[in-house]
Every structure is written in C-alpha cells, then in structure tokens.
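Chemist: Kindly generate the corresponding structure for this input.
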Amino acid sequence: MSHQDTRPVVKYLLFVFNFLFWLFGIVLMGIGIWALVERESETSINSYVDFFTDPSIVLIVVGALAFILGFSGCVGALRENCVLLTIFYVSIAILFLIEVICGIMAFALKGKFEQEANDIVETSIMRYRQPGYEDLTNFIDFSQRTFECCGAASSYEDWTKNKYFNCTPSNPSLEKCGVPYSCCLNSNTEQEIINTQCGYNTQRLSVVEANDKIYTVGCVEALLDEIKTKSYIVGVTVIMVAAFQITGIVLAYVLCREIENEKERYEHSSRARLN
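Modeler: Below you'll find the predicted structure:
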C-alpha cells in the first residue's frame, strides 16, 4: 500500500482516537465544574495535598488537559497540521514518560509513597464535613465503604483528627470519639434507613472489640491490598492505557511524517517543472 493510500486511514483513525479523548475531557470537566458550582464555596490550592484532596479540581485539571490534547489532535488530523500534531504526540510522550517515572519511584520508594498517601488521607479526614469540602466528604464515605476501610495509617483512631470526632474532653460534639457511618461493617448493605450512629464511641474500643462494629484497616493499606489482590486487573489496565497512549503517539508521528514527505515530493516536482 502506497503513502497516498495509507494517509487517509491514519488520518481518520487519529481523528476518531482524539475525538473520543476530547469527549472524555469534556465529560470530566463538566463533572468537576458541576461539583465546584454545587458546593458554592471558594477553592484554595496552596500545595499538592490541597490539590489531591479536592476531587472537583482534580477532575477539572485532568479534563482540561484531555480536552486540549484531544482538540489539538482532532484539528491537527483534519487539517493535516504538523504543528498541532507535534504538540499532541510530544505532550502524550511526556505524559507517558512521567507516568513511567512515577511508577518506578512508587515501587522503589514504597515507604515514602505510603507516607505521602497517608498524609493526604489524614488531611482529607481533617477536612471531612467542613464547608467547601462536601465532594471530598462524599468521596471519603464512598472510599471507606468500597475498600472496607477506616482512616489512614492508624485506622479508626485517625478520626480523632477531625473536629467532629475528636476524642478530647473539651469536644462538645455528640459524635466525640466516634467514626463516620461509612466505617461501619454494615455500611455497604442496601438499607432504606442508614444507621448513621453506628460508629459512636468506637475510638474508645480496642481493635478486637472494634472489629465487630467497624472496619479496622487503614484506607491506604486497604487500597494497596486491593491492588495486590487484583494485580492482574491493574496490570491489564496499565497495559491498555499505555497501548492507548503509544497508539496515539505512533499515529500522530506517522501522519506528520507522511504530510512532510508529501510536501517534499510536491516541492521537488515543482522545482523540476520550473527547471
């Protein structure tokens, strides 16, 4: 098959690839903006911890990045614009390289990675139920129910860092020394009426006693255990994401090279006619 035959195939494959990527970015941004508007409060990002504990901002940033890259790839493919195509495949290649480096660092510096993750979870616990963090509160409850966990490194005792569940004598809250209902063993069951008081006074219990009422595994540990248990699913997902990115890089690079080769052939033939 000649270059003239393959170029349209590569062009429209790349367009479809980027159109889906572009739509994905719009969906993520839409969800993030909706969550941000719904909570009706100001957002302050002063550190990476602030960023990772604000799900709406994470969705908006990731969605915006996918939107920009998808748009560049779509327009670049349709208009056969090598500048936009180069921006697209170089950006995807940089992202892919960053992902590989982060994966290697997470494996090599496992202890440091777990500590950073625990810091993020602890900060999230402190912000639980605070005005402006409603989406974070929902995300924490969802995560604790899904992974059957409670708290960070110190498990359910970490909830004393939250002002509503703080175990100090001066805390006037009725939930003092308790944990959220999402830590309870029956929080995953579909009930018409949820017992939101099931975690009351559980911080005063020993691990053996608490085991009968709430989850006693920290959420970072539970997540890592889940990854180990379903390593084949994680592996397949990683391979699919990598294949998706590499496919985009190859298609954009090949199309760009074919466009440049076509320009060179046209210029060569124009010079030949003039001569």
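
Chemist: C-alpha only now, for contacts and for neighbours.
Modeler: Will do.

Chemist: Sketch out the helices for the stretch 1-150 of the chain, chain order is fine.
Modeler: With DSSP state H, counting those that start in this stretch as the definition, the stretch 1-150 of the chain shows helices at residue ranges 3-39, 48-52, 55-79, 82-108, 110-127, 134-147.

Chemist: can you give me the angle the first one makes with helix 55-79?
Modeler: In this case it means helix 3-39. Helix 3-39 runs at 160 degrees relative to helix 55-79, counting by axes from the mean of the first three to the mean of the last three CA atoms, to 10 degrees.

Chemist: can you check the fifth one too?
Modeler: Taking the same axes, to 10 degrees, one finds that helix 110-127 is oriented at 120 degrees with respect to helix 55-79.

Chemist: which parts of helix 110-127 are buried?
Modeler: Buried residues in helix 110-127, counting neighbours by 16 or more other CA atoms under 10 Å, are found at 114, 117, 118, 120, 121, 122, 123, 124, 125, 126, 127.

Chemist: Likewise for the last one?
Modeler: Applying a neighbour-count criterion of 16+ other CA under 10 Å, the buried positions in helix 134-147 are 134, 135, 136, 137, 139, 140, 141, 143, 144, 145, 147.

Chemist: I'd like to know which of those residues is nearest to residue 189.
Modeler: Of all those, residue 189 sits closest to residue 145, with 9.6 Å by CA to CA.

Chemist: I have a second one here; can you model it like the first so I can compare?
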Amino acid sequence: MAQINTCLKRTFTIFNIFFAIVGGVIISLALLAQFSTSFQEGGNLESRVNGLFGLYIVGAIIMVLAILGAYGAHKESRVALIVFLVCMVLGCLVMFRYAVPVAVMRPQVEGMMEEKFRNYLPLDENSEDVKNMADNLQKTFHCCGLFSYNDWKNIPESCKCNTEEEEEGKCQTVSYRYLMERSTSVYTQTCFPIIMHYFLLGFDIVLGVFFTLAILALLGMILSSVMIHQMRYPNRPPILLTVSTVFSTSPPKYEELYNPPPY
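Modeler: Alright, predicted model coming up:
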C-alpha cells in the first residue's frame, strides 16, 4: 500500500525534473564558457579552469540529487529521502551563506572597481597585459580610455575614429602632445561604464543563481520532510474538521428552565 499521497508524489517528481533541468543548464553554460574561452590566449588560465570545474561540479551534484529525490519518491525509500533532505538543508544553508554577503556588497561594487581601475593610470606606463586589455576593449566597444582619453599620454590607434563614425556623432576632436602639438578624432564614449555594465550584469546573474538554488533547496526540503513524515506515520487517520454547533442548520434544542420555589 502506498504510504505517500499521490498528489504530493507527483508534485515532488515535477520538482525534481525542474531541478535536473537547472543542473543541465549549469553544465551547458560551463560547456559554452569553455568553448568560447578555448580560443583566447593569455589571461589567468588557472582561474578560468577552476571556475569551469566549479560549474561542472555544481551542475553534476544538482542532477544527482534530482535523480536521488525522484527515486526516493517513486520507490518510497525513506533512506533516499532522508539523504535528499540532508543535502537540501546543507545546500540551502550554503547558498544563503554566499548569497546574502554578495547582495550586501552589490551597492559597493562600482566604487571598488573604479578605485581599482584608477590604479592602472596612466595606461601607457602600465604593463603590457594592461595595455593590451585596454586596446582590445577599445577596439571591441569603440571607446577611448577608462575614464577619459587623458588616460593615455599618447593616444593609441584603437581610440581613433573613422570617417563613418565621425559622421554618426560618436567622436570628438582632441589635442595631444607627441613630439609636437597634434589633433585627432577619438571615441567620445569611455570604456569604464561599459565594463561596469557587463560586470554588474554577471554579478546579478550570479546573485540570481544563488537565490534561485537556495529557494529550490528550501522547497525540496519542505516536500521531502512532508513525505518522510507520511512514511513515518502511514496509518494515522486523517484529521476531519467539524463545523461548530453554532453554525449548525438543525433547529436548536430547548431546555426546560427550572425556577426554584420562593422561600
């Protein structure tokens, strides 16, 4: 005889299917990131490998837990459901442990990033890696300098506009000194706002993933707890709610009033 309510079992199965899809999406994002970064040379290769490895691990753990939960509900295995419950409790605590500090730090990110990037100025006097990074940003996003074209003592070619861009109003004419006074047309837009836009976008995505996983873990914890409770007390009779006699539709019963005799 089934010990778990059929509707609850189906709800828990649908939850685990969705949970497995989330794990598959995370693994797919890791594969996409690995494919897109495999053509890039240089950079911090070790940090990229560690990040991708972490995504693979998280996605695989989520899919294994989803399979474990679905198996426990289908077979009504108390051991599988208890293991699933423990993992959900730990997962919920870990996700909130990282999500809350990240959410608190969110308003301070732009100021911290600006302070960090101002240490790179002037760009000409920095390392080759920084100069190459700035050049690539300027070529990709059609911007000049991090905060201003004055971030360069000698304005590079990646800052300069072509005739078509000048006609579109994306450029400004500036003067700079390099052996003699010169003027050139450079991009009006600076690179730091673009960097912050994409950085905050990634920041918000990570924050959303943390809270989504925490909420899913909390929901899985509640569902598995209810099923374990039903398996522990399979023969408990259902609780029936009875309507009070105050709201009864039957006519009231009258009692004879007894008046004591006077003395």
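
Chemist: Send over the TM-score of the superposed chains.
Modeler: The TM-score (TM-score structural alignment, normalised by the length of the second structure) is 0.55; 212 aligned residues with a CA RMSD of 5.1 Å.

Chemist: hang on, the earlier thing: comparing the helices of the stretch 1-150 of the first structure, which comes out most buried?
Modeler: Mean neighbour count (mean count of other CA atoms under 10 Å) peaks for helix 55-79 among these, with a mean of 21.

Chemist: and residue 27 of the first structure, what is it in contact with?
Modeler: Neighbour list for residue 27 of the first structure: residue 63 [criterion: CA atoms under 8 Å, 6 or more residues apart in numbering].

Chemist: So residue 82 of the second structure sits against residue 228, correct?
Modeler: Yes - if you go by CA atoms under 8 Å, residue 82 of the second structure and residue 228 touch, sitting 7.4 Å apart.

Chemist: returning to that earlier point: tabulate the helices of the stretch 1-150 of the first structure (TSV), appending distance to residue 212 of the first structure.
Modeler: Compiled in TSV, the helices of the stretch 1-150 of the first structure are given as follows (distance: least, CA to CA, whole Å):
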stretch	distance to residue 212 of the first structure
helix 3-39	35
helix 48-52	32
helix 55-79	32
helix 82-108	34
helix 110-127	23
helix 134-147	16
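
Chemist: closest to residue 271 of the first structure out of the ones you listed?
Modeler: When these are compared for distance to residue 271 of the first structure using CA to CA, the nearest one is helix 3-39, at 20.9 Å.

Chemist: Give me the mean distance between the closest one and the second structure.
Modeler: For helix 3-39 of the first structure, the mean distance from the matching residues in the second structure following superposition reads 2.4 Å, by mean CA distance after the TM-score superposition for the first structure.

Chemist: Mind telling me what element the residue most central in space within the second structure is part of?
Modeler: With distances taken as CA atoms, centre = their mean, the second structure has residue 209 as the residue nearest its mean C-alpha position (2.1 Å). For residue 209 of the second structure, the enclosing helix or strand under DSSP states H and E is helix 192-232.

Chemist: Counting by contacts, list what that helix packs against.
Modeler: helix 6-37, helix 78-105, helix 109-118 (3 or more CA pairs under 8 Å, 6 or more residues apart in numbering; DSSP states H and E).

Chemist: who wins for proximity to residue 214 of the second structure among those helices?
Modeler: Closest to residue 214 of the second structure of those is helix 78-105 (CA to CA; 4.7 Å).

Chemist: what angle do that closest one and helix 109-118 make?
Modeler: Orientation check (the same axes, to 10 degrees): helix 78-105 of the second structure against helix 109-118 gives 60 degrees.

Chemist: and the angle for helix 78-105 of the second structure with helix 192-232?
Modeler: With the same axes, to 10 degrees applied, the angle from helix 78-105 of the second structure to helix 192-232 works out at 150 degrees.
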